[in-house]
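Trainee: predicted model follows, preceded by the sequence.
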Amino acid sequence: MICPIHPGKKINVICIEPHGCQKKLCSECQYYHGGDTKQYLPFQRVLNKLKLKSEEFQLYKQQLKEKFTFPDLIKQIDYQLIGVWKDLRESFQKINEGIEDQDIIYLNLMNSGLSPSEYSYSDLEILINILQTDELNNWNKSKSHYFNQSQQATLMLKSEVEKLQQFITEQFQGVLAYKKQQEYDGFLDAKSKSTKTKCQIIYTKFNEIQYKCNGEILQTIIIYDLLNKPQIIKNLDVLKHVHWKGELGNDYKKVGLWTAEWMDTKQIVSCGSYSQNGMKYGYWIEMVKDYFQEMNLLEVGEYVNNLRQGTWKYCYNFEYMYQF
């Protein structure tokens, strides 16, 4: 491949430093580019390193598959639920069919139109019991009992299914959110909340979401929490202009000091610390719910295990105003 900057010179190396150079360099480009020669790799070296990275990636992928078998577990749970539901449905059906069959036996005997002499001895015995005893009343009583128990079982099943649905909805909000685009009303003017507009939370990749409003992407974030649904930020100025900085722990929970800046002015609008378990603790400065940058009204107080404690104060530009 010929260098587009130096005609007649062949591109023979790739710059692997993570900066904004042209990457593909000829010998003359290298001279003007400068820097450590170790940052230049011939094409074959690049391919060899990529092959090694690919092998490491494939090995780790296989190790994860062996360690985490959740796709197989999901299938197993699916089969279990389908199997239990099939058995239950068939059992209810057999109970109803058994009751219906016995009703038909009684009705056929009573409405056959045959002479008593034409009945078998066993059928005649049943007919005599119908005429002379409480055979039908006892059967109707038994039917009522079976239907009552079946209804109780059905209502119990319905209640447990609703509990399961509620449990899944509450505990797996983040997972369930992947299925759909969420819409909500945001507001552009935090002072009056008068300018409402439709906003969307859209999953663009399996772990990336975008907050959009009127076709504009206000923020794109990487998510690591599959159990909780994404936070809905209705204040669109905050969504668009506030940027958080901090570190993530090994399990991708926030740890240590985190600060939020208003991107245009670099002004701190929130800050505080997270424990190793991702819980807020100690003193925090936070934006008020309907924050707007011109006023810069903040709240100051203490967190213990992610819960607010004691007296919190309003402050304006870090000057205390009053308590609440």
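Mentor: Received the coordinates, thanks.
Trainee: rest of the way, CA atoms for contacts and neighbours
Mentor: Fine.
Trainee: residue contacts, the residue nearest to residue 255 when sequence neighbours are not counted?
Mentor: In this structure, residue 255 finds its nearest non-sequential neighbour in residue 274, 4.7 Å apart by CA to CA, 6 or more residues apart in numbering. By CA atoms under 8 Å, 6 or more residues apart in numbering, the contact set of residue 274 is 254, 255, 256, 257, 258, 280, 281.
Trainee: okay, the third one and residue 286: tell me how far apart.
Mentor: Yep, that's residue 256 we're talking about. For residue 256, the distance to residue 286 (CA to CA, to the nearest Å) stands at 16 Å.
Trainee: neighbour-wise, which of the two wins?
Mentor: Between residue 256 and residue 286, counted using other CA atoms under 10 Å, the more crowded position is residue 286 (21 against 17).
Trainee: in what helix or strand does that one lie?
Mentor: Residue 286 belongs to strand 280-287 when assigned by DSSP states H and E.
Trainee: residues in contact with that strand?
Mentor: Residues contacting strand 280-287 (CA under 8 Å, 6+ apart): 269-275, 296-307.
Trainee: in stretch 139-158, what counts as buried?
Mentor: For stretch 139-158, the neighbour count (16 or more other CA atoms under 10 Å) marks residue 143 as buried.
Trainee: check stretch 206-224 too.
Mentor: By 16+ other CA under 10 Å, the buried positions in stretch 206-224 come out as 209, 210, 211, 212, 213, 218, 219, 220.
Trainee: nearest residue to the fifth one in space, please, no chain neighbours.
Mentor: In space, and not counting its chain neighbours, residue 213 is closest to residue 199: 4.6 Å by CA to CA, 6+ apart.
Trainee: got another, please set it beside the one above:
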Amino acid sequence: MGNICSNVSKKEIKFKPIIIEDISDDRNRKSQQSLIGNFNNIQQYEFSFKDPSSFRTIRSKFQIVLIEENQFMYIFDGQILKIDQVEKISKIPEFSNNLEQIKYLQQIEDYGSDQQKYFKQVSYWQGQQLNQVGGFYSKDGGKQGLWKETFKNFKIKALVYFFGEYLNNQKIGKWRYIYKNQKMQKQNILEVVVDFTINQAKQLVNGLN
């Protein structure tokens, strides 16, 4: 099923450019508070992350505000992290609770002609396309065929992906886990956690980003 959409051409994109805005000063803060107060559809999500200095898990919350039917924004600690404008929404938006993915991950959909049954999604991290990450949607919004997806609990530096097949928006068959371009078994995820934590510690000691 991976070849069903090889002739898809770029016609329009799902997401318009990300808007990053600092609302820390009083004037902007007051205007944003007034703006946000007009919305009834505000959802709060919890996320967790590792403190690299103590390796403790820290929990916090952010808000997702539906501005219009096709536009929503992420807010964290008084700052708008991202505003996504959806041209053609794929059923229900998939909201991430990974703070780095919210800030840096952008998913774009390429549409062919109206006669085509499928359209393609590709992924970018800080403006750089991720190699073969994404897959195909049917026109009714369901995932179809082969997909390569990011592991939602990790930063981009971990390079952990899932690879497998969808049928009518449901995962089917055997899914593979890929870490540093190597196939791995599901039970080896713990090894990835240990490896990634060690790398974080080394970067902290050496003053690396």
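Mentor: Perfect, thanks for sending it. In this text, all values refer to a predicted model and were calculated from it rather than measured experimentally.
Trainee: need the TM-score between these chains.
Mentor: Once the chains are overlaid, their TM-score stands at 0.57 when taken by TM-score structural alignment, normalised by the length of the second structure; 144 aligned residues with a CA RMSD of 3.2 Å.
Trainee: which helix runs longest in the first structure?
Mentor: Identified as the longest helix of the first structure according to DSSP state H is helix 70-110.
Trainee: circling back to that earlier point, which residue range of the second structure does the strand holding residue 286 of the first structure align onto?
Mentor: Taken onto the second structure by TM-score structural alignment, strand 280-287 of the first structure occupies residues 143-150 there.
Trainee: average distance between that stretch and the first structure?
Mentor: Stretch 143-150 of the second structure differs from its equivalent in the first structure by a mean of 1.0 Å after superposition (mean CA distance after the TM-score superposition for the first structure).
Trainee: quick one: the longest helix of the first structure aligns where in the second structure?
Mentor: Using TM-score structural alignment, none of the residues of the second structure align to helix 70-110 of the first structure.
Trainee: helices or strands up against that helix?
Mentor: Under the contact criterion of 3 or more CA pairs under 8 Å, 6 or more residues apart in numbering; DSSP states H and E, helix 70-110 of the first structure touches helix 121-132.
Trainee: whereabouts in the second structure does the helix it packs on align?
Mentor: Mapped onto the second structure using TM-score structural alignment, helix 121-132 of the first structure covers no residues at all.
Trainee: what's that helix packed up against?
Mentor: In terms of contacts (3+ CA pairs under 8 Å, 6+ apart), helix 121-132 of the first structure is packed against helix 70-110.
Trainee: try 6 Å this time
Mentor: On a contact count with 3 or more CA pairs under 6 Å, 6 or more residues apart in numbering; DSSP states H and E, helix 121-132 of the first structure meets no helix or strand.
Trainee: how about it, which residues are buried there?
Mentor: Judged by neighbour count (16+ other CA under 10 Å), helix 121-132 of the first structure contains these buried residues: 126, 127.
Trainee: now the longest helix belonging to the second structure: how far from the chain's centre is it?
Mentor: Criterion DSSP H: the longest helix present in the second structure is helix 189-206. Relative to its parent chain, helix 189-206 of the second structure has a centroid offset of 22 Å by CA atoms, centre = their mean, to the nearest Å.
Trainee: ends of stretch 59-75 of the first structure, what's the gap?
Mentor: Using CA to CA, one end of stretch 59-75 of the first structure lies 24 Å from the other.
Trainee: tell me how many other residues crowd the aligned partner of residue 202 of the first structure in the second structure.
Mentor: Using TM-score structural alignment as the criterion, residue 202 of the first structure maps onto residue 65 of the second structure. Around residue 65 of the second structure there are 19 other residues, counting by other CA under 10 Å.
Trainee: tell me how far the closest residue to residue 290 of the first structure other than its chain neighbours lies from residue 297 of the first structure.
Mentor: Once flanking residues are discounted, residue 290 of the first structure sits nearest to residue 190: 5.4 Å by CA to CA, 6+ apart. Separation of residue 190 of the first structure from residue 297 of the first structure (CA to CA): 12 Å.
Trainee: so where do the strands sit in the stretch 101-250 of the first structure?
Mentor: 182-187, 196-205, 208-213, 216-222, 242-248 (DSSP state E, counting those that start in this stretch).
Trainee: next, the angle from the third one to strand 196-205.
Mentor: Read that as strand 208-213 of the first structure. Here the directions of strand 208-213 of the first structure and strand 196-205 differ by 160 degrees (axes from the mean of the first three to the mean of the last three CA atoms, to 10 degrees).
Trainee: same question for the first one.
Mentor: Here strand 182-187 of the first structure runs at 140 degrees with respect to strand 196-205, directions being taken by the same axes, to 10 degrees.
Trainee: what's strand 182-187 of the first structure in contact with?
Mentor: With CA atoms under 6 Å, 6 or more residues apart in numbering as the test, strand 182-187 of the first structure has contacts from 193, 195, 196, 197, 198, 199, 200, 201, 234, 235.
Trainee: out of the contacts of residue 274 of the first structure, which are shared with the second structure?
Mentor: Compared against the second structure with both residues aligned by TM-score structural alignment, their matches' CA atoms under 8 Å, these retain 255, 256, 257, 258, 280, 281.
Trainee: didn't the fourth one look like it was pressed against residue 246?
Mentor: Yes: with contacts counted by CA atoms under 6 Å, residue 258 of the first structure reaches residue 246, the gap being 4.5 Å.
Trainee: burial count for residue 313 of the first structure?
Mentor: For residue 313 of the first structure, the count of nearby residues is 15 (other CA under 10 Å).
Trainee: assign it to helix, strand or coil.
Mentor: Secondary structure, DSSP: H, G, I helix; E, B strand; the rest coil: residue 313 of the first structure is strand.
Trainee: residues contacting it?
Mentor: Taking CA under 6 Å, 6+ apart, one finds 299, 300, 322, 323, 324 in contact with residue 313 of the first structure.
Trainee: okay, now the second one: neighbour count?
Mentor: Looking back up the chat, that one is residue 300 of the first structure. The burial count for residue 300 of the first structure: 21, using other CA under 10 Å.
Trainee: okay, and it sits in which element?
Mentor: In this assignment (DSSP H and E), residue 300 of the first structure forms part of strand 297-304.
Trainee: that strand to strand 280-287, inter-axis angle?
Mentor: Angle, strand 297-304 of the first structure to strand 280-287, by the same axes, to 10 degrees: 170 degrees.
Trainee: which residues of the second structure does strand 297-304 of the first structure align to?
Mentor: Using TM-score structural alignment, strand 297-304 of the first structure pairs with 160-167 in the second structure.
Trainee: measure the mean distance from the matching stretch to the first structure post-superposition.
Mentor: Mean deviation for stretch 160-167 of the second structure: 0.7 Å (mean CA distance after the TM-score superposition for the first structure).
Trainee: can you pull the buried residues of stretch 233-251 of the first structure?
Mentor: Buried residues in stretch 233-251 of the first structure (16+ other CA under 10 Å): 233, 234, 235, 236, 237, 238, 239, 240, 241, 242, 243.
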